[in-house]
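# predicted model, plus sequence, below.
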Amino acid sequence: MAPRLITIMGVSGTGKSSLAIAVARKVNGIYLDADDFHTNECKTLMAEGIGISDQQRQEWLIRLMKGISEQLSTDQDVVLAFSGLKKAHRKQVYSSFSNQWQFMLEGSPDLILKRLMNRSDHFAGADLLPSQILAMEPIDTNEELVIKLAINLLPKEQVALVVDSISQEKVWC
């Protein structure tokens, strides 16, 4: 079987990195964090609560796509933590790789803000949340194969839902 790309999406603070790490461990896959493909300049802007430009996002996406391709070439599953804010960026990922699964973490802005206020180990803090919420384009009917997950589920419940979904023989994309 070809390696799978399992993408965990959501705004900053939804728990996508934690979930992606846990899923990668469970499926013996490679964990990739899309944030690692941002430039230091972009990370500094986001740490200051400033959203990045579409041009900066496009350059980041090119680096990200290359990183995904390199890791999938090892014949291991790749579990990606990826904001997926823009439909065009999600579409680029969806259309570039086969045998993939997409999950969108969703929850109330109040809960996400609370999580961000308690987080100190990431460049994206609570100040970035409003711009991320504004930039997040909702899943539409052309993206019906994205599985939505509630952020208020226990982490073990989220992992079980993802692993159960990807264990089915049907490939979503």
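In hand now; what should we look at?
# from now on I want contacts and neighbour counts done on CA atoms only, so please keep to that.
Fine.
# and the longest strand for the chain?
strand 100-106 (DSSP state E).
# let me know the next secondary structure element after that one.
The C-terminal neighbour of strand 100-106 among helices and strands, as given by DSSP states H and E, is helix 109-117.
# ok, the most centrally placed residue in the chain - contacts?
Most central in the chain under CA atoms, centre = their mean is Phe82, positioned 2.3 Å from the mean C-alpha point. Counting by CA atoms under 8 Å, 6 or more residues apart in numbering, Phe82 touches Thr7, Ile8, Met9, Gly10, Lys16, Asp33, Ala34, Asp35.
# please compare the first structure with the one that follows:
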Amino acid sequence: MSQPLSVPESHPPPALIVVMGVSGSGKSTVGAGIAKAISRPFIDGDDLHPKSNVEKMSKGHPLTDQDRFPWLAIIRSTAERVCAEQAQSGEVNKGDRPAAVVVCSSLKKIYRDILRGQHPASTKMPPEDDTQERHPSGAHIPATAALKTYFIFLDGTEKVILDRMSARKGHFMKAGMLQSQLATLESPEGEEGVARVDIDATPDEVVAAARKAVKDMIGM
């Protein structure tokens, strides 16, 4: 098992900024925009699925919560490693906050809690070789309390999301699929470290609103 890297005390506690919401809400655009604005790494959570999940999805089988729990733990541990490497390599100056911006739907509270470092007892990590095979620089490591997690919740009505998706070339999503995600969504409003951003605006305006929310929450 890999050992966690630590962020020197000369830096503020590292931050994991998760851009969340249902499919079609614009997570990738907003996440990339925030990462660019604060000059921190951008990570697409879907790229961190362990091989077992990838194989299951490739066969058309939906993932269960038991499949998602270790994946979410991998996302957090990868962000921990990325932040520690920033600080130790000098990518961020002394006194600046290491951070990573991650895109992940995070529809349920238990998913968000895992991203906060609160692993359910039922969470079983996949074999380390599985994770290392696909992500040699981000193998899962023990979670620590040092990484502080914040959420940018991209929210909008079903009509707004469908309208946005219909305007995107090459994107197809059935209304029923969106309805299913909206039904699964457990709103994070009221949870600590969450900012809601209305997506009923232009992409640039949504990115600007999300950027302001990050600045207001963590000063970056």
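Cool, the structure landed. Everything numeric here is computed off the predicted structure, so don't read it as measured data.
# where does the TM-score land?
Scored against TM-score structural alignment, normalised by the length of structure 1, the superposed chains reach a TM-score of 0.78; 165 aligned residues with a CA RMSD of 2.7 Å.
# returning to that earlier point: the longest strand of structure 1 - contacts with which helices or strands?
strand 5-9, strand 146-150 (3 or more CA pairs under 8 Å, 6 or more residues apart in numbering; DSSP states H and E).
# so how far is the first one off the chain centroid?
The reference is to strand 5-9 of structure 1. Between the centre of strand 5-9 of structure 1 and the centre of its chain there are 6 Å (CA atoms, centre = their mean, to the nearest Å).
# mean per-residue distance, it versus structure 2.
For strand 5-9 of structure 1, the mean distance to aligned residues of structure 2 following superposition is 1.2 Å (mean CA distance after the TM-score superposition for structure 1).
# quick one: the longest helix belonging to structure 2 to chain centroid distance?
When structure 2 is parsed with DSSP state H, its longest helix is helix 65-89. Relative to its chain's centre, helix 65-89 of structure 2 lies at 10 Å (CA atoms, centre = their mean).
# next, the buried residues of it.
Across helix 65-89 of structure 2, burial judged by 16 or more other CA atoms under 10 Å covers 67-87.
# can I get the contacts of Phe82 of structure 1 in TSV with neighbour count?
What follows is the contacts of Phe82 of structure 1, written out as TSV (neighbours: other CA atoms under 10 Å):
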residue	neighbour count
Thr7	25
Ile8	29
Met9	27
Gly10	25
Lys16	24
Asp33	19
Ala34	20
Asp35	18
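# turn those into CSV, including distance to Trp101 of structure 1.
Formatted as CSV, the contacts of Phe82 of structure 1 follow (distance: CA to CA, whole Å):
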residue, distance to Trp101 of structure 1
Thr7, 6
Ile8, 9
Met9, 11
Gly10, 14
Lys16, 14
Asp33, 16
Ala34, 16
Asp35, 19
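# what's the distance between the alignment partner in structure 2 of the residue nearest to the centre of structure 1 and Val22 of structure 2?
With TM-score structural alignment as the criterion, Phe82 of structure 1 lines up with Cys104 in structure 2. Separation of Cys104 of structure 2 from Val22 of structure 2 (CA to CA, to the nearest Å): 9 Å.
# same check, this time on Glu189 of structure 2
Going from Glu189 of structure 2 to Val22 of structure 2 by CA to CA gives 15 Å.
# likewise for Arg76 of structure 2?
20 Å.
# show me what contacts Arg40 of structure 2?
Arg40 of structure 2 makes contact with Pro98, Ala99, Ala100, Val101, according to CA under 8 Å, 6+ apart.
# list the contacts of the helix or strand where the last one lies.
Yep, that's Val101 of structure 2 we're talking about. Under the criterion of DSSP H and E, Val101 of structure 2 resides in strand 99-103. The contact list for strand 99-103 of structure 2, computed with CA under 8 Å, 6+ apart, reads 14-20, 27-28, 31-32, 34-35, 40-45, 79, 82-83.
# try 6 Å this time
14-19, 35, 40-45, 79, 83 (CA atoms under 6 Å, 6 or more residues apart in numbering).
# mind checking what helix or strand follows it in sequence?
Going down the chain from strand 99-103 of structure 2, the next helix or strand is helix 109-115, by DSSP H and E.
# mind listing what's buried in that following helix?
Under the neighbour-count criterion of 16+ other CA under 10 Å, helix 109-115 of structure 2 has Ile110, Tyr111, Arg112, Asp113, Ile114, Leu115 buried.
# try stretch 192-204 of structure 2
The neighbour-count check on stretch 192-204 of structure 2 (16+ other CA under 10 Å) flags Gly193, Val194, Ala195, Arg196, Val197, Ile199, Asp200 as buried.
# what about the third one, distance to Ala87 of structure 2?
Going back to what we said before, that points to Ala195 of structure 2. Distance from Ala195 of structure 2 to Ala87 of structure 2, by CA to CA: 26 Å.
# and Thr157 of structure 2, by the same measure?
With distances taken as CA to CA, Thr157 of structure 2 is found 40 Å from Ala87 of structure 2.
# no further queries at this time; thank you.
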